[in-house]
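> coordinates only, sequence not included:
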């Protein structure tokens, strides 16, 4: 069936097919050997395909395909299997300059990337700085003293975490945007004189970094406690060396709609007591940041599950696999976003029983929750698909517990989106699937495919 979808007549399905699902080996063979560049490009970005499988396209004749392999799957907050090192090395030394550039920019740090530290091209030496942790002391020294200012600046950026002199060199040798410089400064080692200078004359993002930096003396940071910019005051109020009473004295606020970067020192914390204090803080930004920390103790997870700030609970569900299932469900119900469906993948999402709890709810969005219940009763599904609101028919047409006789009826529904969902029902037998493809003009035989 999937091989039929590789035919030219099914090209409208190629992106969905090759990009977003796990595929059996014969279909992968068909895609890799397909004459169609767009199909191969889509597969290069498939997050379900292991790195060694995507690497089959590393020697593709089309540079755009090889570039897509170098970029790889870029799914929001999804970790993907990396390409094997031999494949990364091949892309970094590709004959096409655009492919090499994409590889230098997007491949994860690796020994293959670190090998560029002594390359004749300064752009490749700069790229090697992304593999800073894999470089030996000699290579790091050479990059810090490179003849090219952009290389020195990138090397200094990486070294700045532990070296205050490198931080000064970074500020001197780069023309990064103030926001980027501020992000670097949040984790950089700082000379007292540098911190004082930036507190008095830095851009807003730089002052904010100094205000919240745990390595900056409190007396210096206090110069920013009444800064005219709220972003600066908020970072000062999020310092680790303030009491809750002192935080409350700072003019700051966080609204539900504010999208803020987590506080660096909270993300880096490993001490359970420190994280407990952040989770119990009156400072909303500290609580949001604690929700993202992988070392958060369970009692703090439970505490934040009761937080009155919805973004705290969203971040908790996204980052903490031990979040209580009822918290995940409640957050799923309250959060209106294209990303809400990500919560369905949480290990504690309580699917079983949703039909019983919400199938008769007066609110349509609540009734739709029953679609996620693998044990939803057939009688309920039949009733919901006969309700006049077409959105319910669309929602439940693909549920595997819906009696097949009703699925057959919905295949001919006047609403095309409903019939499409019915065609996706896993109980549709292969002969009917083939008939649907026949009616769409997709040939049964594709002899040109492996």
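Great, that's in hand. This is a predicted model, so every value here is computed, not measured.

> okay, CA-based contacts and neighbour counts for the rest of this
Will do.

> Verify the stated contact: residue 278 with residue 290.
Yes. Here residue 278 reaches residue 290: they are 6.1 Å apart, a contact under C-alpha atoms under 8 Å.

> Which one of these two is surrounded by more residues?
residue 290 (34 against 24; other C-alpha atoms under 10 Å).

> Run through who's touching the host helix or strand of the more buried one.
Taking DSSP states H and E as the definition, residue 290 sits inside helix 284-291. In this structure, residues lying in contact with helix 284-291 by C-alpha atoms under 8 Å, 6 or more residues apart in numbering are 238, 254, 260, 262-263, 266-267, 275, 278-281, 296, 301, 304, 309, 311-313, 315-316, 319-320.

> which of these are buried?
When the contacts of helix 284-291 are checked for burial by 16 or more other C-alpha atoms under 10 Å, the buried set is 238, 262-263, 266-267, 275, 278-281, 296, 301, 304, 309, 311-313, 315-316, 319-320.

> buried sites along stretch 321-329?
323-325, 327-329.

> sorry, back to before: I'd like the next helix or strand past the helix holding residue 290.
By DSSP H and E, the next helix or strand past helix 284-291 is helix 298-304.

> What is that following helix packed up against?
helix 272-279, helix 284-291, helix 310-319 (3 or more C-alpha pairs under 8 Å, 6 or more residues apart in numbering; DSSP states H and E).

> try this one next to it:
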């Protein structure tokens, strides 16, 4: 009895795994640029996924009609996200009964005024909120959202439309709702450059707790204003004051010893800060980093925990702060004791003398060396770039970038990588368009799924090996193989047949 139960569970697990692999293959087909139109229309019948096929940029009129006729939520949602839709289709979707479909259209729409006008007056809040984020909306229609009855819509508009005309910006800055004013005069916006509030509104913005921090950097620093802002209990106000271009030296030096790490970090990055104070701040922050924040510490109240997290985030900024004045004059900072200064100097590596570049490429900090690679790959020799890439991959960083994304390794290096013991390095071999088929086959049949995924779409991969990857144990590999333009139509048809489409 127990044996039968175990076999049943094993059978169900196997069936579930097979279904997951079929799903991965169908997802790959949906993005395959060589999928014939007849097979695209068959794939429309798959209504258990997320509707990826509806985002293809080669959909014919008949296929679009079939998608609309399905009434399937995810297919229609993905269709609304498609940037290549004909204008008449966009107009139909703008009047669709499904709120989520109209919201998806609002987020991506780039079509006729009539579509935007309909969406701006849509009864659903999410539709108007996403429309407020869409940079393609004509300015006069987008401006209507500044009068939207929902303050969340107005606040979203204030955050996302950094280039709003002054009348719109003024309206948002003086909105009756505090949340809208705070969004319109924030210390952070979704896009650069951050808007500067009109000078005549700054005094009133400084009097408003919701907008004081966002306007502090733009204040006329009379003695009274300076004293008020420097003594404000909100550290965000003091931080923005610390970034004021006309900050008097006396106040600057006082803020350098502020009780808030966030404020100290803002002062640390000032060009006019005396070196002894910069060093004092740096040493203080180094002491703090030696004590990690425990988010489960029951002795801290919520406010104290938030401050501790903000302090740690501010300390992390020291390594990657923009510091444009350092980048504009990098040579004096190539050997700075401060990592962030050396990183900022490395951003200008392409303009530095060769000896300075060599110094940075020998820096003990990986961030400095990697910054040279990302900003001036042409000054980096192959051996050094490889060393930096290997060290980066060992640290398993999760920011989505790696040195090899910026550095064009030559074919001889890429072919040598194909037999490297490090799978992260082996995967780079797929970047050689002329990689020999025997090396490709070895990579595609190797033990690491990340490597198999990397080579699955290679144009020179033997067809038999590519088809074998459709049966891979990794869903990611299966999806990559199914999306390969080199996949034979017969294999595409077989995937659809197995899925019952």
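On my side now, so go ahead. In this text, all values refer to a predicted model and were calculated from it rather than measured experimentally.

> which residues do residue 278 and residue 290 of structure 1 both contact?
Contacts common to residue 278 of structure 1 and residue 290, judged by C-alpha under 8 Å, 6+ apart, are residue 266.

> isn't residue 368 of structure 1 right next to residue 360, touching?
No. Using C-alpha under 8 Å, residue 368 of structure 1 makes no contact with residue 360, being 9.9 Å away.

> Which part of structure 2 matches stretch 215-234 of structure 1?
Aligned by TM-score structural alignment, stretch 215-234 of structure 1 falls on residues 246-265 of structure 2.

> Could you tell me the end-to-end distance of that stretch?
For stretch 246-265 of structure 2, the first-to-last residue distance is 18 Å (C-alpha to C-alpha, to the nearest Å).

> which parts of it are buried?
247, 252-253, 255-258, 260-265.

> And residue 105 of structure 2, what's its match in structure 1?
Checking TM-score structural alignment: residue 105 of structure 2 goes with residue 69.

> swap in residue 490 of structure 2?
Match for residue 490 of structure 2 (TM-score structural alignment): residue 431.

> Now name the helix or strand holding its match.
Using DSSP H and E, residue 431 of structure 1 falls in helix 430-439.

> That helix vs structure 2 - mean distance after superposition?
Taken over the aligned residues, the distance from helix 430-439 of structure 1 to structure 2 averages 1.4 Å (mean C-alpha distance after the TM-score superposition for structure 1).

> So which residues of the stretch 301-450 of structure 1 form helices?
310-319, 325-334, 354-358, 364-367, 378-385, 390-396, 404-411, 416-423, 430-439 (DSSP state H, counting those that start in this stretch).

> would CSV of those with distance to residue 184 of structure 1 be doable?
Below are the helices of the stretch 301-450 of structure 1 laid out as CSV (distance: least, C-alpha to C-alpha, whole Å):
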stretch, distance to residue 184 of structure 1
helix 310-319, 23
helix 325-334, 33
helix 354-358, 45
helix 364-367, 43
helix 378-385, 53
helix 390-396, 46
helix 404-411, 55
helix 416-423, 47
helix 430-439, 54
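
> which one of the ones you listed has the most crowded surroundings?
The highest average neighbour count among the helices of the stretch 301-450 of structure 1, using mean count of other C-alpha atoms under 10 Å, belongs to helix 310-319 at a mean of 22.

> That one against structure 2, how far on average?
Helix 310-319 of structure 1 sits 6.1 Å off on average (mean C-alpha distance after the TM-score superposition for structure 1).

> Tally up the residues packed near the closest residue to residue 158 of structure 1 other than its chain neighbours, please.
Once flanking residues are discounted, residue 158 of structure 1 sits nearest to residue 132: 6.6 Å by C-alpha to C-alpha, 6 or more residues apart in numbering. For residue 132 of structure 1, the count of nearby residues is 22 (other C-alpha under 10 Å).

> thought residue 104 of structure 1 was touching residue 92?
Yes. Counting by C-alpha under 8 Å, residue 104 of structure 1 touches residue 92, with 6.5 Å between them.

> what is in contact with these two at once?
Between them, residue 104 of structure 1 and residue 92 share the contacting residues residue 113, judged by C-alpha under 8 Å, 6+ apart.

> Contacts only, for the residue nearest to residue 386 of structure 1 when sequence neighbours are not counted.
Nearest residue to residue 386 of structure 1, sequence neighbours excluded (C-alpha to C-alpha, 6+ apart): residue 393, at 7.1 Å. The contact partners of residue 393 of structure 1, by C-alpha under 8 Å, 6+ apart, come to 384-387, 418.

> before we move on, back to that, between the helices of the stretch 301-450 of structure 1, which one is nearest to residue 27 of structure 1?
Closest to residue 27 of structure 1 of the helices of the stretch 301-450 of structure 1 is helix 430-439 (C-alpha to C-alpha; 16.7 Å).

> still on that earlier bit, contact partners of whatever helix or strand the match of residue 105 of structure 2 lives in?
If you go by DSSP H and E, residue 69 of structure 1 is part of helix 63-71. Identification of contacts with helix 63-71 of structure 1 by C-alpha under 8 Å, 6+ apart yields 37, 40-41, 44-45, 54-55, 57-60, 88, 91, 96, 98-100, 102-103, 106-107.

> helix or strand right after it?
The helix or strand immediately downstream of helix 63-71 of structure 1 is helix 85-92, counting by DSSP H and E.

> Tell me roughly how far that next one lies from structure 2 on average.
Averaged out, helix 85-92 of structure 1 is 3.5 Å away (mean C-alpha distance after the TM-score superposition for structure 1).

> The helix or strand following that helix vs structure 2, average distance?
Next helix or strand after helix 85-92 of structure 1 toward the C-terminus (DSSP H and E): helix 97-106. When structure 2 is overlaid, helix 97-106 of structure 1 sits 3.4 Å from its aligned residues on average, using mean C-alpha distance after the TM-score superposition for structure 1.

> May I see the buried residues of helix 97-106 of structure 1?
99-106.

> Return the closest of the residues you listed with respect to residue 195 of structure 1.
residue 105 (31.0 Å).

> How many residues are close by the closest residue to the closest one other than its chain neighbours?
With C-alpha to C-alpha, 6+ apart as the criterion, residue 105 of structure 1 has its nearest non-adjacent residue at 6.8 Å, and that residue is residue 127. Per other C-alpha under 10 Å, the neighbour tally for residue 127 of structure 1 reads 24.
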